[in-house]
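Trainee: Okay, here's the prediction I keep looking at, along with the sequence it came from:
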Amino acid sequence: MGPCRIMGDTKSRGVCGATADLIVSRNLLDQISTGAAAHSDHGREVAETLLMAARGEAPQYGIADKDKLIAVAKEYGVDTSGPTEKVAAKGTIDMLKELGLMPRSIDREIVEAMHMVHMGVGADYRNILGQGVREALGDGWGGSMIGTEASDILFGTPTIRNSRVNLGVLKADQVNISLHGHNPVLSEMVVKAAALPEMKKRAEEAGAKGINLVGLCCTGNELLMRKGIPQAGNHLSQELVITTGALEAMIVDYQCIFPSLPNTAACYHTKVITTSPKAKIPGGYYLEVNPENAFDQAKKMVAMAVDNFKNRSPERVVIPNHPVDAVVGFSVEALRAALGGTLKPLLDLILEGKIRGAVGIVGCNNPKIKQDYGHITLAKELIRRNIIVVETGCAAIACAEAGLMKPEAAELAGKSLGNVCRSLGIPPVLHMGSCVDNTRILTLAAELANLAGVRMDQLPVGGAAPEWYSPKAVSIGSYFVGSGISVCLGVMPKISGSPNVIQMLTEDLNGAVKAKFWVEPDPKKAAAILFDHIETKRADLGL
């Protein structure tokens, strides 16, 4: 028996009786499980670091946002002598409870999902897909949200700030270190170590004018949002950073890291330093990091990079000299503060039609699509239609590099959205963080729904992942849809072998959670789909 494969019309069932519907739904649930586990394991590590910091077992970490700590404590039912509100919109919670889709815990849903895909357990594709939605909701409202909120408590809630992006942020006269991966527990310590006077002196003695830290992927997004550390690129740029010839070290933790990096680095002087027992890479230098030793290990890594500066070949250094300015740091708290302490002004702009709605563009790069084309084109088409765009992950980096996160990008927006952006001094595309920070988009939508007195699915909003590849993106899309936010995908998921699964995800789900998936590879057509969806939601609200 196995591996399970779809053989075509002549063979409608496997030897065990499995149909194409069952095989496809099992595979999809397996992908959601992988993505939910990746996000939730990230959240667990940050939460464990917070616990160790509270116990005094990780003294290099502290509490950077006490207000956020109290707010999160209330969310989890810890008595802080004050009233508390649930994060999700009440109507959405009631709907999920009625449908039996409320997640019971993070790990339980993942374990149960993996049990269901075992041969001889789950056999009804509808039941399997339902577990996928519930498991994804446990990621979005659980694991990922813990990752976001615990990181805010430890390292500070992002505030609006200026920075720069693209390969031009590398500096020919300094030691360049890129921080790549997803977990800020390591990267924050590297930032701290690089700022030590002894490290600066060491760099100068090596012939450099200083130490230049740059971000890649979501570790970079975390640092960009909180500290304004410049971002060198997104997923498909990770090898390009090495090929500039100016990178002394690439420090990685986990997720979205090419196994090819040490091979690419071997053509240059760059050292790839791996740090997680989950993510060892052959050819890399391994320095295991945990909360107790993170700062000491970070100092060793920075020293390795500085000492490697002498091995650089100046004649091979090619750095593009046009970094792009970007305004970043739009956490929900930062938005609320910018609007006078409440999101009501944003809701009013939507109700008045000055902003027609909002779309979250999220997710990865995919070699099947010209890098960043889907993200940038979709964002431009949406803002032209007076739809404000919020972004995370590689999508956010793409649009920042395209100049869409500068206030001047208001000129590319429709008349009413452009006027709003100019009056507030903000860009029409807002950077909301890393991939786990899609929870900020959930929180934003939930708060707007509560202010409006509606469920999240009734809001004029949508989601999109034009260039997704990662199982994490499958989980993200599923928890958006499960929360009532319809999502347009630019790459077809691995479901084409089952018309029934396609029907359930693109139509039937709408009858349950009031949201569904579309698949549209052309970002201009995707923009039209999302615009029509938003206008329909506005009409349903009488707007």
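Mentor: Cool, got the structure.

Trainee: When you work out contacts or count neighbours from here on, use the C-alpha atoms and nothing else.
Mentor: Noted.

Trainee: need the strands for this protein, in chain order.
Mentor: Per DSSP state E, the chain carries strands over the ranges 161-165, 175-181, 211-216, 231-233, 249-252, 271-274, 285-286, 324-328, 357-361, 387-391, 429-431, 461-465, 487-489, 517-519.

Trainee: want to throw those strands into CSV with mean neighbour count and distance to Ala445?
Mentor: Output for these, formatted as CSV (neighbours: other Cα atoms under 10 Å; distance: least, Cα to Cα, whole Å):
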stretch, mean neighbour count, distance to Ala445
strand 161-165, 21, 23
strand 175-181, 27, 27
strand 211-216, 27, 28
strand 231-233, 29, 27
strand 249-252, 27, 32
strand 271-274, 25, 37
strand 285-286, 17, 41
strand 324-328, 24, 19
strand 357-361, 27, 9
strand 387-391, 27, 11
strand 429-431, 29, 14
strand 461-465, 27, 8
strand 487-489, 25, 14
strand 517-519, 20, 18
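
Trainee: Now for Ser78, how many residues are close by?
Mentor: Careful, residue 78 is Val and not Ser. 12 (other Cα atoms under 10 Å).

Trainee: Also Val133?
Mentor: When neighbours are counted by other Cα under 10 Å, Val133 registers 27.

Trainee: again, but for Lys368
Mentor: By other Cα under 10 Å, the residues close to Lys368 number 10.

Trainee: coming back round to it: mind putting the strands of the chain in JSON lines, distance to Glu381 included?
Mentor: Written out in JSON lines, the entries for the strands of the chain read as follows (distance: least, Cα to Cα, whole Å):
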{"stretch": "strand 161-165", "distance to Glu381": "22"}
{"stretch": "strand 175-181", "distance to Glu381": "30"}
{"stretch": "strand 211-216", "distance to Glu381": "26"}
{"stretch": "strand 231-233", "distance to Glu381": "23"}
{"stretch": "strand 249-252", "distance to Glu381": "35"}
{"stretch": "strand 271-274", "distance to Glu381": "39"}
{"stretch": "strand 285-286", "distance to Glu381": "44"}
{"stretch": "strand 324-328", "distance to Glu381": "20"}
{"stretch": "strand 357-361", "distance to Glu381": "11"}
{"stretch": "strand 387-391", "distance to Glu381": "9"}
{"stretch": "strand 429-431", "distance to Glu381": "12"}
{"stretch": "strand 461-465", "distance to Glu381": "13"}
{"stretch": "strand 487-489", "distance to Glu381": "14"}
{"stretch": "strand 517-519", "distance to Glu381": "17"}
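
Trainee: Put this next to the first one:
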Amino acid sequence: MEKEETGSKKTVNVRDLTICDATAQMLEKAKRDGVETAFDRALSMKACPIGADSACCKHCAMGPCRLSSKDPYGKVGVCGATIDTIQARNFARMVASGAAAHTDHGMAMLDLFREVVNGNITDYQIKDTEKLESVAQSIGIETEGREMKDIALDLYKELERTYTQVDGEIPFAARVPEKTLETWRKAGIVPRGAMREIMELMHRTHMGVDQHYENITKQSSRTALSDGWGGSMVATEISDILYGTPSPVSVNVNMGCLKEDQVNIIVHGHEPNMFESILSSVNEPTLIQAAKDAGAKGINLVGMCCSGAEMMSRHGVPHAGNFMSTEAILVTNAVDAMCVDIQCIKQGLVKVADCYNTPLITTNTRAHIEGATHIEFKDHDPRACTDEVVIRAISRFKNRKGPVEIPKIQNIGIHGFSHEYINYMLGGSFRGSYTPLNDNIINGRIRGAAGVVGCTNPRVKQDWVHVELVKELIKNDVLVLQTGCSQVALAKAGLYTPEAACLAGPGLSEVCEAVGMPPVLGMGSCVDNSRILVAASQMVKEGGLGNSIADLPLAGAAPEWMSEKAISIGQYFVASGVYTIFGVTFPIIEGTKFHKLLFEGLEQQGFGKWGFTADPYEMAKLMIAHIDKKRKALGLDKGKERVLVDMATRREMSAA
């Protein structure tokens, strides 16, 4: 473990890096221990200004070609590529990579589903038969009087087209509001199959193929939609069918979830299969006894990042923190094993884990890390992996070295607001619907809705932009739907309790108090952004708020994004009709034709549009202005008189 060389590195107050007290405490300890984290690397490594503006092209060996953001049309690449072509290609490849990540995840879930249905895998079963039937019905599969296995097999065959189909429309296009789908068809961007769209987009961005920024962007939209309404949506729906559809549960969040006198196992990644299996392993009586024989009081399972968010929502498993806290939590010296699978896993975790003699265990065949221990996770025999993880964690607990320092910070929040539960929450078992939500938007108690999603990024103060943005939104009566690492940021800030309604505007506060809900609804992991799409479609279906998603008083934001997945998510929201603002940075040069297309032109074609600002207050201002613009277009800009209805009038209404 290398000690920090004082005087050679810039000293920074950790409070400038994060608003998370637990992470700040661990960063101070890391500094004392001479341990480097991503926060340190971000300070010592400046972002490439040419790359940040997407003004470079390295798609062939004639380059890399570097253009100037100050004079973007002053020169072209060696092949003649203009700044707009270069930017569109770079943007498209981020969409392709992000869509591929979600698509591969979704296809893995679908493969597991097939094997469970066919009886080849018995460690998992279908837990939510109602969800199975509703998903099947949503894409036209007959369910009345049929066996569950037959419905499930038909659903598998139909959803497989999401990935492998080479022509036609993906199955979940049936869920898209008619007017929105009409806009897609007119533009020629209804996805056929995810594999074809990603392959075609990568081909188009090869040197010498598609060289018109508008045409490249068209395929970017088609590919992104194959993610949001395809790969991601399949992953969420199949996970619900197999593991249960989330409903509200009270969960502890933050590093205080670790227990010094227990074997602490962290699971970090994105696929629920491994987490579900390790949940069984930590409850295995023989392993619990082994932990006690080693001197522990028990085994403590804690989640991080997005698979943690899924388990938090489904099973109430405690959650230790989001992406930028994954190294910091190892510094506690209380983590006896960190088990990871795919996506958002920092390679730097290996070195930090090594400093504290913590096993870092990779489990997925797609994602090995040099220096980490690899224990292959196989769906047909999952416990072979997860039992071994627990055994290694017990061994590490027994041989812990050095002091343990756990931040005594826990935050309680309510998580698990799936589309299905929101439907039930608003209307009950027999009258479940989005009508109360639409009615309260129409009457002005709720101004509109906002999806706030995404990662955390060391280029900005951890969690701060998320928290300040959401506070501004709810203060202005905007209901917030939250997913991914942003959900954890808000939970740590105490915004996931019904009591947080006191921070909301008078209208939203009144609705929250009447329903008993927080002003911020946690919907799951980043792949669960598809729940927001389903909710938006349902709002259109209920009526009164326009005929397409683009008509809704709705906006989206990824305030601290960092991954290519975020670009794909942003583009599928924009293509679906949502004004979407990103923070931190954006890979584009302002004033170019490509910039004008993304930030203005797409909206003029009937889609949503992109926005950018790093400032949370400006972000909130832009989102609220957009929501107000949509309200005005719907004729909802004038407040309606609120009438108190007495019991006699209610009887008359019921009789009518």
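Mentor: Now that the structure is in, tell me what you want to look at. Everything quoted here is computed from the prediction, not taken from an experiment.

Trainee: related to what we said a few turns ago, which of the strands of structure 1 sits closest to Ala195 of structure 1?
Mentor: Nearest to Ala195 of structure 1, of all those, is strand 211-216, at 8.3 Å by Cα to Cα.

Trainee: Contacts made by stretch 209-218 of structure 1 with the rest, please.
Mentor: 169-171, 173-183, 191, 194, 200, 203-204, 220-221, 223-224, 229-235, 238, 256, 306, 393-394, 433-435 (Cα atoms under 8 Å, 6 or more residues apart in numbering).

Trainee: ok now that stretch, how far from the chain's centre?
Mentor: 20 Å (Cα atoms, centre = their mean, to the nearest Å).

Trainee: whereabouts in structure 2 does that stretch align?
Mentor: The aligned range for stretch 209-218 of structure 1 in structure 2 is 297-306, by TM-score structural alignment.

Trainee: Show the end-to-end separation of the matching stretch, please.
Mentor: Stretch 297-306 of structure 2 has its terminal residues 28 Å apart, counting by Cα to Cα, to the nearest Å.

Trainee: now swap in stretch 474-491 of structure 2 and tell me
Mentor: When the termini of stretch 474-491 of structure 2 are compared using Cα to Cα, they are 15 Å apart.

Trainee: What's Pro141 of structure 1 aligned with over in structure 2?
Mentor: I think there's a mix-up here, since residue 141 of structure 1 is Trp and not Pro. Matched to structure 2 by TM-score structural alignment, Trp141 of structure 1 sits across from Trp229.

Trainee: quick one, what contacts the residue of structure 2 sitting at the aligned position of Val359 of structure 1?
Mentor: Aligned by TM-score structural alignment, Val359 of structure 1 pairs with Ala450 of structure 2. Going by Cα under 8 Å, 6+ apart, Ala450 of structure 2 touches 478-481, 554-557, 623.

Trainee: switch the cut-off to 6 Å
Mentor: For Ala450 of structure 2, the contact set (Cα atoms under 6 Å, 6 or more residues apart in numbering) comprises 480, 554-556.

Trainee: Likewise for Leu155 of structure 2?
Mentor: Ala136 are the contacts of Leu155 of structure 2 under Cα under 6 Å, 6+ apart.

Trainee: Kindly state which residue of structure 1 is aligned to it.
Mentor: Counting by TM-score structural alignment, Leu155 of structure 2 has no partner.

Trainee: about what we covered before: weed out the non-buried ones from the contacts of stretch 209-218 of structure 1.
Mentor: By neighbour count, with 16 or more other Cα atoms under 10 Å, the contacts of stretch 209-218 of structure 1 hold 169-171, 174-183, 191, 194, 200, 203-204, 220-221, 223-224, 229-235, 238, 256, 306, 393-394, 433-435 as buried.

Trainee: How far does stretch 165-181 of structure 1 stretch from one end to the other?
Mentor: Span of stretch 165-181 of structure 1 from end to end, Cα to Cα: 17 Å.

Trainee: Report the aligned residue range of structure 2 for it.
Mentor: Counting by TM-score structural alignment, stretch 165-181 of structure 1 corresponds to 253-269 in structure 2.

Trainee: cool, and stretch 44-60 of structure 1?
Mentor: Matched against structure 2 by TM-score structural alignment, stretch 44-60 of structure 1 falls on residues 107-123.

Trainee: quick one: buried residues of the matching stretch?
Mentor: So stretch 107-123 of structure 2, judged by 16+ other Cα under 10 Å, has buried residues 107-110, 112-114, 116-117, 121.

Trainee: what do you get for stretch 455-464 of structure 2?
Mentor: 455-464.

Trainee: Now tabulate these in TSV and tack on distance to Ala224 of structure 2.
Mentor: Converted to TSV, the buried residues of stretch 455-464 of structure 2 look like this (distance: Cα to Cα, whole Å):
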residue	distance to Ala224 of structure 2
Cys455	18
Thr456	22
Asn457	22
Pro458	26
Arg459	26
Val460	26
Lys461	29
Gln462	27
Asp463	26
Trp464	28
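
Trainee: Name the nearest residue to the most centrally placed residue in structure 1, ignoring sequence neighbours.
Mentor: Of all residues in structure 1, the one closest to the mean position by Cα atoms, centre = their mean is Cys435, 1.1 Å from it. Once flanking residues are discounted, Cys435 of structure 1 sits nearest to Gly393: 4.9 Å by Cα to Cα, 6 or more residues apart in numbering.
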